[in-house]
Structures are given as C-alpha cells and as structure tokens.
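Undergrad: I would like the atomic coordinates for the input below:
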Amino acid sequence: MKTIGMRLTVSVLALTASAGLAFAQSDELIAAAKKEGSLTTIALPHDWCGYGDVIAGFKAKYGLEVNELNPDAGSADEIEAIKANKGNTGPQAPDVIDVGLSFGPSAKAEGLIQPYKVSTWDSIPDSAKDADGYWYGDYYGVMAFMVNKDLVKTMPTDWSDLLSDEYANAVALAGAPQTANQAIQGVFAAGLSAAKGDVAKAGEEGLKFFAEMNKKGNFVPVTGKSASLAQGTTPIIIAWDYNALSWRDVLAGNPPAEVIIPKTGVVAGVYVQAISAFAPHPNAAKLWMEYLYSDEGQLGWLKGYCHPIRFNALAKEGKIPAELLAKLPPAESYAPAIFPTLEQQGAAKDVIAKKWSEVVGADVAK
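TA: This next block holds a predicted model:
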C-alpha cells in the first residue's frame, strides 16, 4: 500500500529498466492497421477522461474508423463482450478494452487478452503493468463527491458526512457495484474511511456503510451521471474525480456544481488497457495502444482531468503544459491518496460484487 501525492510524484514510482520495444507508430504498423480499416472499442464515454477528443485525434491522425460499442458498459461487461464474441469478426467483437486494475490479471488468466508492449513501455511504472505485456495502466484518479450546489447547501467533506439526515434521498454511485469498477471503488473508499485505513477490512466495512446509508434513506439506487445531478435525481454523486470535473465543465454552472475530494478514504484507482486475444483488427488495436501511450495521447487524458500513467516521465521531461496542471485540484488534496495493490483490490472486488445485493439490498439501475 502506498500513500502518494498525485501531482508531482516523479521520484516515487520506479520505472522498468528494459522491455522489448514494439513497432511504435511505424509505417509498417500504420499500413497494416489501415488495411484492416477500423478499430472496435467498448465502454468509452466521450466525457470520461477526455476520450471524445482522444478518439477524434486517433481517427484524424490515421484515418481509421472507430466502431464504439456500449459507452456506458462497466469493466465486467467488457470482459463478457470478449467471451461472447470468440471467433466473431463482426462489429460486436471488441478489439481493445479499458478496465479496472483488478480485471487485467483475471482476463490474462482466462486467456482473453494478448500481449503487446508499446514503444514507451519503459516509462510505464512496473507496479502498473503486467511484466509480459498482457495489460498496462493507462491513467488514474481518486474517488470524489460531485455536489449540486443548488440543492445541497452544506457541502460534505468526508464519507461519514453522507450519513447526515440533511442528505436524505441524495447520494448515488456512478454505476452498479456488481459490475462497474467505478462503483466498486466508491464502496471500497467509503469502507477504507470507516475502517480507518485498514485495507483488509475496507470491502466489508464499505458494504456496512452503504447498508446504513440505504436504511437511512440517503442512498439513491440509480447510476449517477451529470444529467441526473442536474435534474436533481442524484444531488450527490460518488465518482472518479476526472469524471466529476468533466461533468462540472459540461454543466457550465447550470446547475453550479462542486467537486470535493474527501478528507479520508482517498482511493486512487488505475485503469488498464489490453488487446483482446480474439481481436478482429489486431494491428489497429496495436496502433491504438501506441497512440494512447504516446506523449500526444497521454496529454489528451490529462486534458480530460486524468493523471496519465506516464505522468512522471512527462513531468520530468518538462512536457506538461502549465495550463493543464492549473486546471487540476490542488496537489495537497491528493496527498492522502492510497493506491491499493492488485491483491487488495481483487479481494475487495470479490467481497463487494458478490455481497452487495445481500448486505445493502439496493440494486442500482442504469
């Protein structure tokens, strides 16, 4: 377990010393990808981590079509889409996935993804990638509260505040904890706060916390989004900071929204990329990875308020524009951030996903 300030952590994360380099954005790879003609993605909302602009940039640079499946899917849905489309070369078979950290090793173990090391492999921290190249971290953020200031007069500053009578029928997760990594991590973060930092107890304590919130009538069992916040259905949403900040920009003050990083239980979550073992367009998939992990792609995520996984390397080389850093919350807000290990995340995911309905008794509608 690590506690890391997320703005400038150049000296904290060690970089791997060597790796077999890939084709990069070579003429050969570009030609092979163009011959395939298209790329199929899944679960990439355009307002998530700046993906709208990232996808547009990839299309403009290489002239490939991008077939976007089910933007609102969760990590488990992405894995199921690979399983359901083994041998299918049609438009419903995803070439690439973007999933929560704990889903990477399990997908590898099930033979659902294939190895590929991008040319910038050396600048991806060892702790955020599979040594054999089956999956690799792409960006990270922390759990935050997004609040409709027209409807909520007292801003919550920590997880325990969400149990206040003032927040009756107000608090929502940004997904279903049985399938969506964002929701699982929200429950985990609440539990980490309740357990006073004991990661081993965070899953069970998170379920107890939401069971109490549901019993009090504060929990709203629908998927929180910018639209539901604006409509007043979910005045408080628990979501990744980059999603909340992006939604705040989209709302543009109608209604006014505030994004708050809680004082405790600050959980940082890494998402990872991988190529399907059955990808109909494997070269387009590799080119997509090369683009995402290039300086251009990484800064595209930062524009969407995500901390790109190569943040440290880019910062060290002076490649991050000051105006992008200025748009992020103050560095001190991230100081208590905890990066759970793969084992800790996996254990918590199993507890939360399997016991949510039984313990909390509130299935979240999409």
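
Undergrad: C-alpha only now, for contacts and for neighbours.
TA: Noted.

Undergrad: could you pull out the strands in the stretch 151-300 of the chain for me?
TA: 171-173, 236-240, 257-260, 268-276 (DSSP state E, counting those that start in this stretch).

Undergrad: what's the offset of the first one from the middle of its chain?
TA: Right, the one you point to is strand 171-173. 17 Å (C-alpha atoms, centre = their mean, to the nearest Å).

Undergrad: and the last one, by the same measure?
TA: A distance of 8 Å separates the centroid of the chain from that of strand 268-276, by C-alpha atoms, centre = their mean.

Undergrad: please give the structure of this sequence too, so both can be compared:
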Amino acid sequence: MKRSKKLMGLTAVIMGVVMATAACGSSGGAAETKAADSAASTEAATEAAGGDTSAAGDLNSKTVDELTEAAKAEGEVVSVGMPDEWADWASLWKTMSDTYGISHNDTDMSSSEELQMFATEGEKGTKDIGDVGYGFAGQAVSEDLVQGYKTSYWDSVPDWAKGEDGKWMVAYTGVTTFLVNTDQVDKVPTSWQDIKDGDYKVALGPLTGGNAQAAFIASAYAFGGDMNNLDPAFEFWTELAKEGRINTLDITQANFESGEISVGVVWSFTGIPYSKNISQYKMQAVVPSDGCLQNGYASVINKYAPHPNAAALTRETMFSDEGQTYLALAGAIPTREDFTIADEYKDQVISKDDIANAVLISDADAYSAACETAKTRWEEEVAPLLVQ
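TA: So this is what the prediction gives:
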C-alpha cells in the first residue's frame, strides 16, 4: 500500500487536469432551416445506425470504423455522473470533440441516481452513458437498464472488470484516499486509527453513492472486519456520529474549495485532481495505511440511449492507450492488463508497488451485497445520530 510520503511526492508531480470543454455551435436562420438541419441530422444518424431509429441494434456487431461513423453522425454524447474533474473526464470529452466532432454535456449525480434516471425515463431516455460504483453494476444488469459494448480491448480486460456482453466495463480503479485541508488541520491523519483517536470531522458523502459505500467498507478492514463483517465499521462511524464528527456534506470539489470540509474520504482519482485544482487552500492526499480498498467504477450505456454509438465510442476511447493514460495521470490505476504507461509519465503515476497492500475488490456481487448492507444499516443505525 502506498504510504503518505510517497503520495505527497506523487501529488507534487502529477500533471494538472485538462479542464477543456467542447464548444457547442449555435444555430441561426429561420425555423424551416433548423427543421431541415434537424431532419438531415436524424436521417444521417439513422443510416449510420443501419436504418433503426429506435436503437443502435447490436453495438458489438459493428467494427470500430462503423461505430465511429455512426457516432459522428449522432454528433453528441450525454453523460451522467462523469463531470470534468472526476478522473480527468475533461480530457476524454476534449478528445471526443477534437477527434470526432462529438459534443458533450454531463449532469453530475450519484450512482443510484444515474440508474434511477435510466429506469424512470425508460424508452424516452435522454442520457447515453454513466459511470457507476462497482457495487451498482449488478443492479444495472438485473434491472435491464443497459446495453452491451465490449470494445476492441475486451481480451485485455480482466474478467472481474467486465460484465457479460460488455453490459458494464471497469476502465480504471482507485484507492481509498484521505483528502486533507492542511490549512485547517494541524496533524494530517495517515490511518483510520488516527481519525478514531483524533478530533477530526470527516466527510464521506451520502451512503447512496459509491464513494461513501467504499469508504465505509474500507474502514471495516481497518478495524478487523471485511465485506462479510461490517460491524467494526458501524462501531467506528457510530462513535464518530455520537461525537458530532461526521460532516454530512457531499465530497465535491466545491465543498472542499469553500473550506466546509477539512477531511474527506475520496478515491485517489478525485483526491489527486482536487489537490491540484484547489488553490484557496493547501491540500494533501494520503492513502490510509490500515484500511485501503482498490476498486473501480463501471461505465454503463443506457439501454435507451439517444446516441448509443457515441456512447460506445466513448467507452472505446476510455480503454484506448490515450484514455488509459489520462486516467493514470489523474491518480487512477488503468484496468487493461496489456497497457504500459509511457516512460515519460512513469514517475507521475501510481505504481503497482504503491498499492501492493490494497484490498482489490474483484467480486461484484459480494461487493454489491456489502454496499446494500452498509446503506441499509447506516440509515437505521447511524443516520438518526447525525446532526444536520
């Protein structure tokens, strides 16, 4: 497991996150012209999709070239839970714009909210692709909310990181990280035991989200538990709740920037970019020495995506060498087993040695069950103790 001094060095050299967004062209002219343009665009997308206006058909049956042409015809991809600052998605969206002319917009939300939106909108879906916690992958499939795309990199992705027919795929993992405002905290905690023994007020986000569920389960490992025994975590967080030491704010960059969170539990792929992006305070990202999960988020393509080919091309780009490099430079660990970071970046990314002692979550069903238990028991045992 990576220790704090190493991570301090890492955060000092990691490249800044590219915060570029694709500009959307404005339309002009009479209503007839707009209608004609819209009709032409729809016709082109329909032809590229094989004449099927209701869906893209089987995405896995297309070559990458066919998929690319269809995606260009669609011209847009709409995501949920994939904001620029998370795992440097900004670079992904810039690539989609610069390389393929595909515009993008995102609505940030939790994993459960993403799947709820897919379910609520149904056949009238307005969103194409989301990024959900590993524990939500099974739900996405069991509720028939997603469609598959395996990517051309399928064989180099380990079995634990992909669902049948590509209905979900994990492009990256991260490790449990404390993000600390050192202007507000005198002694930076380097372990869960430090937090327990100190007087820190800690934010982990709502337990309906993948980040908080992972943070909670990580704390169980710190105090002798595991996914099948969460009691040590409940004892820890119940004690913090009774002492008024749980910060109920979400772990967004804005809440760190405002100074309202002094210690938060996040993933390395958010903690490291946040530490680079926040200029109001001095921030330090630390991997805890006694309870650290290595876990990923799964990309899911809405079954009723309005731009399914663009969504599939987005996933294809995530797994490309370029996409895996973006993720590594943002503090994530790329999933592809055949991917090697370029020599020029090797001293700027988390290495395998750094995470040697992290607990890799590789059983999606078991993890999903643990997350559900954490969420349910939190509402019953911890939430009533919180001072809002």
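
Undergrad: among the strands of the stretch 151-300 of structure 1, which is nearest Trp159 of structure 1?
TA: Smallest distance to Trp159 of structure 1 across the strands of the stretch 151-300 of structure 1 (C-alpha to C-alpha): 10.0 Å, for strand 236-240.

Undergrad: who are the packing partners of that closest one?
TA: strand 136-148, strand 171-173, helix 181-194 (3 or more C-alpha pairs under 8 Å, 6 or more residues apart in numbering; DSSP states H and E).

Undergrad: can you redo the ones you listed as TSV with mean neighbour count?
TA: Listed next are these as TSV, based on neighbours: other C-alpha atoms under 10 Å:
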stretch	mean neighbour count
strand 136-148	27
strand 171-173	27
helix 181-194	27
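
Undergrad: which among these is found nearest to Leu245 of structure 1?
TA: Once those are compared by C-alpha to C-alpha, strand 136-148 is nearest, at 8.2 Å.

Undergrad: quick one: that closest one aligns where in structure 2?
TA: Aligned by TM-score structural alignment, strand 136-148 of structure 1 falls on residues 169-181 of structure 2.

Undergrad: so which of the helices and strands packed on strand 236-240 of structure 1 is nearest Ala279 of structure 1?
TA: Between those, strand 136-148 lies closest to Ala279 of structure 1; by C-alpha to C-alpha that is 17.2 Å.

Undergrad: what's the average distance of the closest one to structure 2?
TA: Compared with structure 2 after fitting, strand 136-148 of structure 1 has a mean deviation of 0.8 Å; criterion: mean C-alpha distance after the TM-score superposition for structure 1.

Undergrad: quick one: that strand to strand 236-240, angle?
TA: Inter-element angle recorded for strand 136-148 of structure 1 and strand 236-240: 160 degrees (by axes from the mean of the first three to the mean of the last three C-alpha atoms, to 10 degrees).

Undergrad: thinking again about what came up before, how about the helices and strands packed on strand 236-240 of structure 1 in a markdown table, adding distance to Asp47 of structure 1?
TA: Output for those, formatted as a markdown table (distance: least, C-alpha to C-alpha, whole Å):
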| stretch | distance to Asp47 of structure 1 |
| --- | --- |
| strand 136-148 | 15 |
| strand 171-173 | 17 |
| helix 181-194 | 15 |
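
Undergrad: closest to Ala227 of structure 1 out of these?
TA: That would be strand 136-148 among these, by C-alpha to C-alpha, at 11.0 Å.

Undergrad: show me what the closest one is packed against.
TA: Going by 3+ C-alpha pairs under 8 Å, 6+ apart, strand 136-148 of structure 1 lies up against helix 181-194, helix 226-231, strand 236-240, helix 241-251, strand 257-260, strand 268-276, strand 307-308.

Undergrad: quick one: the ones you listed as TSV, columns for distance to Lys201 of structure 1 too.
TA: What follows is these, written out as TSV (distance: least, C-alpha to C-alpha, whole Å):
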stretch	distance to Lys201 of structure 1
helix 181-194	7
helix 226-231	31
strand 236-240	20
helix 241-251	24
strand 257-260	24
strand 268-276	17
strand 307-308	27
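
Undergrad: structure 1: helices as residue ranges?
TA: Under the criterion DSSP state H, helices of structure 1 are mapped to 27-36, 51-62, 75-84, 103-109, 181-194, 202-216, 226-231, 241-251, 282-292, 295-303, 311-316, 322-326, 342-359.

Undergrad: what packs against the first one?
TA: Same thing as helix 27-36 of structure 1. Using 3+ C-alpha pairs under 8 Å, 6+ apart, helix 27-36 of structure 1 is in contact with helix 282-292.
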